[in-house]
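Student: generate coordinates for the sequence data below:
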Amino acid sequence: MATKEDNYKYLSGFGSEFVSEDPRCPGALPEGQNSPQKCPYGLYAEQLSGSAFTAPRAENRRTWLYRIRPSVGHGPYTKFPKGFLTHDWDEQEPDPNQMRWRPFDLPKTPDVDFVEGLHTICGAGDPKMKSGLAIHIYSCSISMENRAFYNADGDLLIVPQVGPLDIKTEFGLMKVHPNQICVIQQGMRFSVAVNEASRGYILEVFGQHFQLPDLGPIGANGLANPRDFLTPTAYYEDMQNTSYQIVSKYQGGMFACNQDHSPFDVVAWHGNYVPYKYDLSKFQVINSVSFDHCDPSIFTVLTCQSEKKGTAIADFVIFPPRWSVQEHTFRPPYYHRNCMSEFMGLIHGAYEAKKDGFAPGGATLHSIMTPHGPDAKCFDFGSSEVLKPARVADNTQAFMFESCLGLAVTKWGLKTCQKLEEDYYKCWGDLKSHFTGMKL
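Tutor: All right, here's what the predicted structure looks like:
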């Protein structure tokens, strides 16, 4: 797939207005109004809405697309094989055990594209009610040829782990490498091309949108800076009289229709509802410089809030390279029981609290109120290390999808993938009593 460097940035935060036109068609953006009687170059005007028309101005999301053919020009939808993509959260009995998966398989055959390689691990909620989330793995070996995909159920936050993704969208082109992320928002059509067998993680939120977390006492600067989020530049292809398949994820099901032209025929666009990408190495870490721990929420890159203030349907949290300087403190992550569900993945390196067993391309799930924390080896080191300023997590990038919802694991996640470690609980088996007080 041809690529073109993205160069439009979030200059003043989410909600900003963006303007872009393909340089091959200067003046393609209408002046003065969104939908003139006749658009320049004989284009069609089409609005893509990501919020209710009547949403408050600060929350209203929409973009005007000026395209060669309107997206309505397609045949009827029919069922599309959905493989291991599911939102049936009752197909397995609830299981509160700590879970860890070995690295998920890359495709065993050379003919699996991004859509065909989607596998659901866990989730909760109902896309019909626009509430909840799902966590998927993608594993693909070939590019999507004359096929586009869109998600009618919600936003997709994509975390590549093996192999870069060339993503063609209605808004333009994005190249997303491991240690970068991208968000394709609800309803946006896209296609994924790969040059090698590729694998990664996906966080899907139903009917809501990701946003930057509030900074509170941190102040104006810190965490993910708005200017580091990149949106693509308009780039169109004029492919007529061809066979193109559009795959839709709708109410948890998969459907497909055919059309005789490329869906990536947008010559110009303007609005505040766009796909975007972000380089995790640009995250500005905030941390303790005295003693004890700040909560892991200080590592939040993006959040999707529930109706309960300060409680997330989903947070995307990273654990990047940083300095650790706390005094009189057990520096590794503390032992913990949480009212949130914590799903962790590893992009590369070795996670600081479990340097053995937790491998890149694998995952862990620690469910609501199920205890977890460092293994015995990490505890012994953290209890005896000389506390001087030290680098943490160099050459490593772990992340967490955290949610207030109780996540149900699918049959594929528990059984079919055959990657679940049955003896994960044993990593805490060597934790011994060091009690020195009076024994009763």
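
Student: all contacts plus neighbour counts: C-alpha atoms, from now on.
Tutor: Fine.

Student: hey, where'd the strands end up in the stretch 101-250 of the chain?
Tutor: Along the stretch 101-250 of the chain, the stretches classed as strands by DSSP state E, counting those that start in this stretch are 118-126, 131-140, 147-151, 154-162, 165-169, 172-176, 180-184, 190-193, 198-206, 230-231, 240-250.

Student: following up with a second sequence; could you model it the same way so I can compare the two?
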Amino acid sequence: MTDYMSGFGNEFETEALKGALPKGRNSPQRCPYGLYAEQLSGSAFTAPPGANRRSWLYRIRPSVLHARRFLATQPSWWKTAPSRAAGAAIAQMRWGAPALPDRPQTFVESVRTMTSCGDADGRIGMSAGVYLATRDMEDDYFYNADGELLILPQQGRILLETEMGKIAAAPGEICVLPRGVKCRVMLPDATARGYLCENYGALLTLPNRGVIGANSLASARDFLTPVAAYADHDAPCRLTVKWGGGFYACDLDHSPLDVVAWHGNYAPYKYDLRRFSPVGALLFDHPDPSIFCMLTSPSSQPGVGDLDFVIFPERWQVAEDTFRPPWFHLNAMSEFMGLIFGAYDAKPSGFEPGGMSLHNAMLPHGPDADAVASATKAPSTPVKLEDTLAFMFETRLPQHPTEYALTLATLQTDYEACWSALPKRFNGTPGGAA
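Tutor: The predicted structure follows:
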């Protein structure tokens, strides 16, 4: 069973043993229960209020005792920007859902990077990929020094056991693991498939809502942070860290998930995507897809994200005399899309749950021929899009496909054919198509 506290970016305090959290002092001379005080900083010490993210952890052993000399491990399909495959075509791309492997592999071992952009060392950009896990991380622990992880289960639940508490996530939910937080991932359903985004830049936060105002979209109160839970377990295990794009490991004789109490505003969290409150047009036309932005990693350009996490959930469509699916467009941003369940209104066939698409900056894309034919003839009556959940990782940087993405068996080499049946409708009369 997992327990949570609510509120995005709030200051929390939680203890697994009564009295374990020191009162009034962050680092007393002697902590309760003989614990060690340790600060985990997710931002620079001098970051301004609101942007300063840190938590104080009160643990059985300090991290210096579970982060010994790390030795390099084998290469992985989990790639880090800058990373690109040579000779990749400039084209719209789409993949079907990758199959789960027959061999056992943990969450970390199973990550396959599809695209990347920016530079992890420069703390800019992101990578997008999938995980195809088939076994628990029983004696394996992990933390990521390169970026913040946004995880979207698509098939099968995951249980994220972190040093700050436990997070259970199912398809339709997300969880975010901050840079530097130790964890292991367990599989309640034996296998799990989903999407993963590694954010190298500024921490994800709620977007500015502009004229929308204080309500709708994602509410801070619906983000859940775990309460303290600890493991006082002495047994051989291994801790792996992803650092500078490489993987390094050390052997331990105890569990590193030994935080008995903590307080602060830097912690893992989860969110149920069904709690997102969409907004839209009430008469005609429809706003830009930024109205579906749930989280953003701000860049140095005002109003432009290094990473925007956008979702397309169930919603009513009511606009009159309006082509309701997403329109044809070229975008300054690069879009990596995935589908959790159901169908996506702009691609009713060919874009399947567990699949992905990449529409890079200034490459034209839009609804396929079937979506256009249906939407141009549909009555302008209210319609509810049900049983659907799609998402987008959008970035101002061009996304480069990896070797894995270009050689994946589910790559749809005929993707552009979905537009080939679009007819020429021009007939030279003011009324448009005959």
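
Student: quick one on the thing from earlier: a markdown table please, covering the strands of the stretch 101-250 of the first structure and showing mean neighbour count and distance to residue 335 of the first structure.
Tutor: Output for the strands of the stretch 101-250 of the first structure, formatted as a markdown table (neighbours: other CA atoms under 10 Å; distance: least, CA to CA, whole Å):
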| stretch | mean neighbour count | distance to residue 335 of the first structure |
| --- | --- | --- |
| strand 118-126 | 23 | 24 |
| strand 131-140 | 25 | 25 |
| strand 147-151 | 23 | 37 |
| strand 154-162 | 24 | 27 |
| strand 165-169 | 23 | 36 |
| strand 172-176 | 24 | 34 |
| strand 180-184 | 22 | 29 |
| strand 190-193 | 24 | 40 |
| strand 198-206 | 25 | 25 |
| strand 230-231 | 24 | 37 |
| strand 240-250 | 18 | 39 |
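
Student: tabulate these in CSV, adding columns for distance to residue 33 of the first structure.
Tutor: Output for those, formatted as CSV (distance: least, CA to CA, whole Å):
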stretch, distance to residue 33 of the first structure
strand 118-126, 38
strand 131-140, 35
strand 147-151, 28
strand 154-162, 29
strand 165-169, 24
strand 172-176, 23
strand 180-184, 27
strand 190-193, 27
strand 198-206, 32
strand 230-231, 23
strand 240-250, 28
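
Student: thought residue 196 was touching residue 126 of the second structure, still the case?
Tutor: No. Counting by CA atoms under 8 Å, residue 126 of the second structure sits too far from residue 196 to count as a contact (10.4 Å).

Student: ok so, going back, and the strands of the stretch 101-250 of the first structure: which comes nearest residue 433 of the first structure?
Tutor: Set against residue 433 of the first structure and scored by CA to CA, the strands of the stretch 101-250 of the first structure come closest in strand 118-126, at 34.9 Å.

Student: what about the closest one, distance to the chain center?
Tutor: 13 Å (CA atoms, centre = their mean, to the nearest Å).

Student: in the second structure, which residues correspond to that strand?
Tutor: Mapped onto the second structure using TM-score structural alignment, strand 118-126 of the first structure spans residues 111-119.

Student: residue 246 of the first structure -> the second structure?
Tutor: So, by TM-score structural alignment, residue 246 of the first structure is matched to residue 239.

Student: how about the contacts made by its match?
Tutor: Neighbouring residues of residue 239 of the second structure by CA atoms under 8 Å, 6 or more residues apart in numbering: 66, 67, 140, 141, 142, 143, 249, 250, 251, 252.

Student: switch the cut-off to 6 Å
Tutor: Residues in contact with residue 239 of the second structure (CA atoms under 6 Å, 6 or more residues apart in numbering) are 140, 141, 142, 249, 250.

Student: again with residue 174 of the first structure
Tutor: Taking CA under 6 Å, 6+ apart, one finds residue 167 in contact with residue 174 of the first structure.

Student: now do the helices in the stretch 1-150 of the second structure.
Tutor: 107-110 (DSSP state H, counting those that start in this stretch).

Student: the stretch 301-434 of the second structure now?
Tutor: Secondary structure of the stretch 301-434 of the second structure (DSSP H, counting those that start in this stretch): helices located at 369-377, 403-407.

Student: can you put the ones you listed in TSV and add distance to residue 133 of the second structure and mean neighbour count?
Tutor: Supplementary listing: these in TSV, determined by distance: least, CA to CA, whole Å; neighbours: other CA atoms under 10 Å:
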stretch	distance to residue 133 of the second structure	mean neighbour count
helix 369-377	34	16
helix 403-407	17	16
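
Student: export those helices as CSV, with columns for distance to residue 76 of the second structure.
Tutor: Converted to CSV, those look like this (distance: least, CA to CA, whole Å):
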stretch, distance to residue 76 of the second structure
helix 369-377, 39
helix 403-407, 11
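
Student: ok, which of the ones you listed comes nearest residue 358 of the second structure?
Tutor: Nearest of those (CA to CA): helix 403-407, 10.5 Å.

Student: nearest to residue 398 of the second structure among the contacts of residue 239 of the second structure?
Tutor: For the contacts of residue 239 of the second structure, the nearest to residue 398 of the second structure is residue 142 (28.9 Å; CA to CA).

Student: about what we covered before: which residue is the nearest non-sequential neighbour of the match of residue 246 of the first structure?
Tutor: residue 141 (4.7 Å; CA to CA, 6 or more residues apart in numbering).

Student: any idea how far residue 155 of the first structure is from the aligned residue in the first structure for that neighbour?
Tutor: Using TM-score structural alignment as the criterion, residue 141 of the second structure maps onto residue 148 of the first structure. Going from residue 148 of the first structure to residue 155 of the first structure by CA to CA, to the nearest Å gives 16 Å.

Student: isn't residue 114 of the first structure right up against residue 140?
Tutor: Yes. The criterion here is CA atoms under 6 Å, and residue 114 of the first structure meets it with residue 140 at 5.2 Å.

Student: just tell me what residue 193 of the first structure corresponds to in the second structure.
Tutor: If you follow residue 193 of the first structure across to the second structure using TM-score structural alignment, you land on residue 186.

Student: go on, residue 341 of the first structure?
Tutor: Superposed on the second structure with TM-score structural alignment, residue 341 of the first structure falls opposite residue 334.

Student: swap in residue 299 of the first structure?
Tutor: Checking TM-score structural alignment: residue 299 of the first structure goes with residue 292.

Student: how near is that match to residue 9 of the second structure?
Tutor: Distance, residue 292 of the second structure to residue 9 of the second structure, by CA to CA: 20 Å.

Student: do residue 141 of the second structure as well
Tutor: In this view, residue 141 of the second structure and residue 9 of the second structure are 25 Å apart by CA to CA.
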